[in-house]
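J.: sequence? don't have it. structure:
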């Protein structure tokens, strides 16, 4: 049996070259979600599961030249697509598993994660690792440019009550890892859950 990482790398590796072309209109949604993080010049932020780096320009714009922007992804083909798009100029790209980040504990002000949580083999381990690298009071944004129902329809599946991104499942998952859910929006045009790192 193949491990979960191999499956993820194969899935995204096969789609990396045309990923941005498949979703050409997502830029404003990414920028709006990044704005909700309230980043300040000089902050340090991670784009966890950054893919082709679509959030990196907005993250760089928010933290400025003095800030630190890191994009981490498990799939080298996605990072290569980020480089081809020139997004490596907006942040340092790391080939890394977000459940074992090569990042110091409590060194970041925020984490942005677009579409990540559904692809984590063990979501509890992933959100715990994201909590490890964020300072107390720092923020986590779990984002998708369309809501859960719209995404389920796009994928040809039914939205069920046990969906991990449903508020009833997400809130206790985050709490167990040291996050407190502070806002939750699941609308046709976006999914955005914000959580605060607890002391």
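T.: Everything's here; your move. Here the structure is a predicted model, which means the values were calculated and not measured.

J.: when you work out contacts or count neighbours from here on, use the C-alpha atoms and nothing else.
T.: Will do.

J.: which strand runs longest in the chain?
T.: Assignment by DSSP state E gives strand 134-144 as the longest strand of the chain.

J.: contact partners of the next helix or strand after that strand?
T.: Tracing the chain past strand 134-144, the next element assigned as helix or strand by DSSP states H and E is helix 148-154. If you take Cα atoms under 8 Å, 6 or more residues apart in numbering as the criterion, helix 148-154 is touched by 158-159, 165, 186-188, 191.

J.: packing partners for the helix or strand just after helix 148-154?
T.: Following helix 148-154 in sequence order, the next helix or strand is helix 167-176 (DSSP H and E). Judged by 3 or more Cα pairs under 8 Å, 6 or more residues apart in numbering; DSSP states H and E, helix 167-176 is in contact with helix 123-133, strand 179-187.

J.: picking up where we left off before, quick one: which of the contacts of helix 148-154 is most hemmed in?
T.: Of all the contacts of helix 148-154, the highest neighbour tally under other Cα atoms under 10 Å goes to residue 191, namely 25 neighbours.

J.: the helix or strand that contains it to helix 123-133, inter-axis angle?
T.: Element membership of residue 191 [criterion: DSSP H and E] is strand 190-197. Strand 190-197 runs at 60 degrees relative to helix 123-133, counting by axes from the mean of the first three to the mean of the last three Cα atoms, to 10 degrees.

J.: strand 190-197 to strand 134-144, inter-axis angle?
T.: With the same axes, to 10 degrees applied, the angle from strand 190-197 to strand 134-144 works out at 170 degrees.

J.: looking at the contacts of helix 148-154, which is nearest residue 2?
T.: residue 165 (25.6 Å; Cα to Cα).

J.: rewinding a little: which elements pack onto the strand holding residue 191?
T.: If you count contacts as 3+ Cα pairs under 8 Å, 6+ apart, strand 190-197 packs onto strand 134-144, strand 179-187.

J.: putting a second one here so we can go through both:
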């Protein structure tokens, strides 16, 4: 395992038990972002870097009982917290690295990824891996329950021009990884970039 992976596991593993309690009001923001993903009954969707699985109930509601909901995360403690919260009832939890997903090519209709992009060690290659498992015309949502400026303020830092989530950086990054960005929203109360898988 790389140092990047170990760092991510250590960071989130230490915070897993109290993660939901730190952000108790994010539920409606997750549900709203999932609604914008445009899922249909019976779709197959992955929550990439699912953490404690806060998006899984909304994803299950969107695809219905006949759909497939997967939640993949690198951190066992996060998946344990998701199961303890009962969110494994909404989707199958996978201990997996989004850089090497145990899924067939073009097997999904969509990927939802909350707070993931800042933790990707190789963003271009990692976004290509997400594209690999999504059918052409399928969708990707990159989401965060607060915008870039609000997040930077929370963390006591300034936004810089090299921020991957800045639109001038994110649009070409997605394009080079098999995605066409269709929506970009960066407001105090949410960040949401939607993209469509190209052929």
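T.: It's in. Just so it is clear, the model here is predicted, and its values are computed rather than measured.

J.: where does the TM-score land?
T.: In this superposition the chains share a TM-score of 0.99, using TM-score structural alignment, normalised by the length of the first structure; 198 aligned residues with a Cα RMSD of 0.6 Å.

J.: out of the helices and strands packed on strand 190-197 of the first structure, which is the most enclosed?
T.: Mean neighbour count (mean count of other Cα atoms under 10 Å) peaks for strand 134-144 among these, with a mean of 23.

J.: mean deviation of that strand from the second structure?
T.: For strand 134-144 of the first structure, the mean deviation from the second structure after alignment is 0.2 Å (mean Cα distance after the TM-score superposition for the first structure).

J.: which strands or helices does that strand pack on?
T.: Contacts defined by 3+ Cα pairs under 8 Å, 6+ apart place strand 134-144 of the first structure against strand 108-114, strand 190-197.

J.: from the chain's centroid, how far away is the shortest one?
T.: Think strand 108-114 of the first structure. 7 Å (Cα atoms, centre = their mean, to the nearest Å).

J.: same check on stretch 97-111 of the first structure?
T.: Stretch 97-111 of the first structure sits 12 Å away from the centroid of its parent chain (Cα atoms, centre = their mean).

J.: what's the end-to-end length of that stretch?
T.: For stretch 97-111 of the first structure, the first-to-last residue distance is 14 Å (Cα to Cα, to the nearest Å).

J.: contacts for that stretch?
T.: Stretch 97-111 of the first structure has contacts (Cα under 8 Å, 6+ apart) with 37, 39, 43-49, 72-74, 96, 125-127, 129-130, 132-136, 138-141.

J.: list the buried residues for stretch 100-108 of the first structure?
T.: By neighbour count on 16 or more other Cα atoms under 10 Å, the buried set for stretch 100-108 of the first structure is 101, 103, 106-108.

J.: contacts only, for the residue nearest the centre of the first structure.
T.: In the first structure, the C-alpha nearest the mean C-alpha coordinate belongs to residue 113, at 1.1 Å (Cα atoms, centre = their mean). Residue 113 of the first structure makes contact with 47-50, 140-143 under the criterion Cα under 8 Å, 6+ apart.

J.: show me the two of the residues you listed that sit farthest apart.
T.: Most distant of those, by Cα to Cα, are 50 and 140, 14.0 Å apart.

J.: my read: residue 45 of the first structure touches residue 72, true?
T.: No. Residue 45 of the first structure sits out of contact with residue 72 when judged by Cα atoms under 8 Å, with a separation of 10.9 Å.

J.: more neighbours: which of the two?
T.: Neighbour totals were compared for residue 45 of the first structure and residue 72, and residue 45 leads with 30 against 24 (other Cα under 10 Å).

J.: and that one, how far is that from residue 104 of the first structure?
T.: From residue 45 of the first structure to residue 104 of the first structure the distance is 12 Å (Cα to Cα).

J.: same question, residue 20 of the first structure
T.: Residue 20 of the first structure sits 31 Å away from residue 104 of the first structure, going by Cα to Cα.

J.: which residues touch residue 37 of the second structure?
T.: 110, 112, 139-141, 194.

J.: neighbours of the closest residue to residue 187 of the first structure other than its chain neighbours, how many?
T.: Nearest-residue entry for residue 187 of the first structure: residue 147, 5.0 Å, with adjacent residues in sequence omitted and distances by Cα to Cα, 6 or more residues apart in numbering. Around residue 147 of the first structure there are 18 other residues, counting by other Cα under 10 Å.

J.: tell me what the longest helix along the second structure is packed against?
T.: Criterion DSSP state H: the longest helix present in the second structure is helix 3-15. Helices and strands touching helix 3-15 of the second structure, by 3+ Cα pairs under 8 Å, 6+ apart, are helix 76-84.
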